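can't give you the sequence, but here's the structure:
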């Protein structure tokens, strides 16, 4: 059973999946930075200085000024985090779409067989001579 598990775990697909998960985790940090440090300030500027990270509805406790304080006070709906994560998802989906599109284009280019190189003139002439000699 251990041998079978090792064979299963070391198959190419499992190793590729593990590498994909590790790269995905690293990519997640990068995308979070792009969303939080680049896009959200621009969106906040366009919408008049709205800070999505501090948008919430407090359901319990006394009203608080920040999301962290509101969460400590009780039940809180942090819809600003949802907006940030939705933008994050759209960016990730778009980047993955572009990567898959590029990979499909590269795959199609590889599938098209390259033209075989044309034989040199002397080889063509020798074939013609051979074919003429082979005729009865």
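Here it is on my side, so go on. The shown structure was predicted, so the numbers you read here are calculated from the model rather than taken from an experiment.

hey, let's count contacts and neighbours off CA atoms from now on
OK.

OK, contacts around the most centrally placed residue in the chain?
In the chain, the residue lying closest to the centroid (CA atoms, centre = their mean) is residue 96, at 3.1 Å. For residue 96, no contacting residues are found, by CA atoms under 8 Å, 6 or more residues apart in numbering.

Next one for the comparison:
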């Protein structure tokens, strides 16, 4: 059983999958950084200086005690983080589209299929049948 597990783990597909998962995590971090540190400030600038990550709908205000400590934290729907996640998804999808498109373009085209030798047309066959029937 241990030998079968070793053979399974050492196959090319499992190793390829492991490399792909690790690279996907790294690409995810890069894209998240790109979205949050580069794209969102630009979008926020054109949206009137809004930081989407801070956008929220407050359901109940925080309750602060007399000594300044928070007795009850604020309850809010943080929809700005969701907007960031949607933009992140669109960018990741676009990057994957570009990668797959480049991969498909780099594949060698299949060998051209040789056409079968052209036979007689339907009219020529009918003429041959007619001539054969006349004889």
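All right, it came through fine. Values in this document were obtained by computation on a predicted structure and should not be read as measured data.

where does the TM-score land?
Superposed pair, TM-score by TM-score structural alignment, normalised by the length of the second structure: 0.70. Supporting alignment: 105 aligned residues with a CA RMSD of 2.1 Å.

just to revisit the earlier point, now do the residue nearest to the centre of the first structure against residue 61 of the first structure, distance only.
42 Å (CA to CA, to the nearest Å).

what's the answer for residue 95 of the first structure, then?
From residue 95 of the first structure to residue 61 of the first structure the distance is 41 Å (CA to CA).

Also residue 36 of the first structure?
29 Å.

Looking at those two, which one has more neighbours?
Set residue 36 of the first structure next to residue 61 and count neighbours by other CA atoms under 10 Å: residue 36 wins out with 18 against 13.

ok, now which ones touch the more buried one?
By CA under 8 Å, 6+ apart, the contact list for residue 36 of the first structure reads residue 84.

Quick one: the strands in the second structure, in order.
In the second structure, the strands defined using DSSP state E lie at 57-60, 63-64, 70-72, 75-77.

mind putting those strands in a markdown table, mean neighbour count and distance to residue 10 of the second structure included?
Formatted as a markdown table, these follow (neighbours: other CA atoms under 10 Å; distance: least, CA to CA, whole Å):
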| stretch | mean neighbour count | distance to residue 10 of the second structure |
| --- | --- | --- |
| strand 57-60 | 11 | 51 |
| strand 63-64 | 13 | 57 |
| strand 70-72 | 12 | 53 |
| strand 75-77 | 13 | 46 |
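
Now distance to residue 125 of the second structure too, for those, in CSV please.
Below are the strands of the second structure laid out as CSV (distance: least, CA to CA, whole Å):
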stretch, distance to residue 125 of the second structure
strand 57-60, 80
strand 63-64, 95
strand 70-72, 93
strand 75-77, 78
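
which stretch among those comes nearest residue 4 of the second structure?
The closest of the strands of the second structure to residue 4 of the second structure is strand 75-77. By CA to CA, the value is 49.8 Å.

Give me the helices and strands touching that closest one, please.
When contacts are defined as 3 or more CA pairs under 8 Å, 6 or more residues apart in numbering; DSSP states H and E, strand 75-77 of the second structure packs onto strand 57-60.
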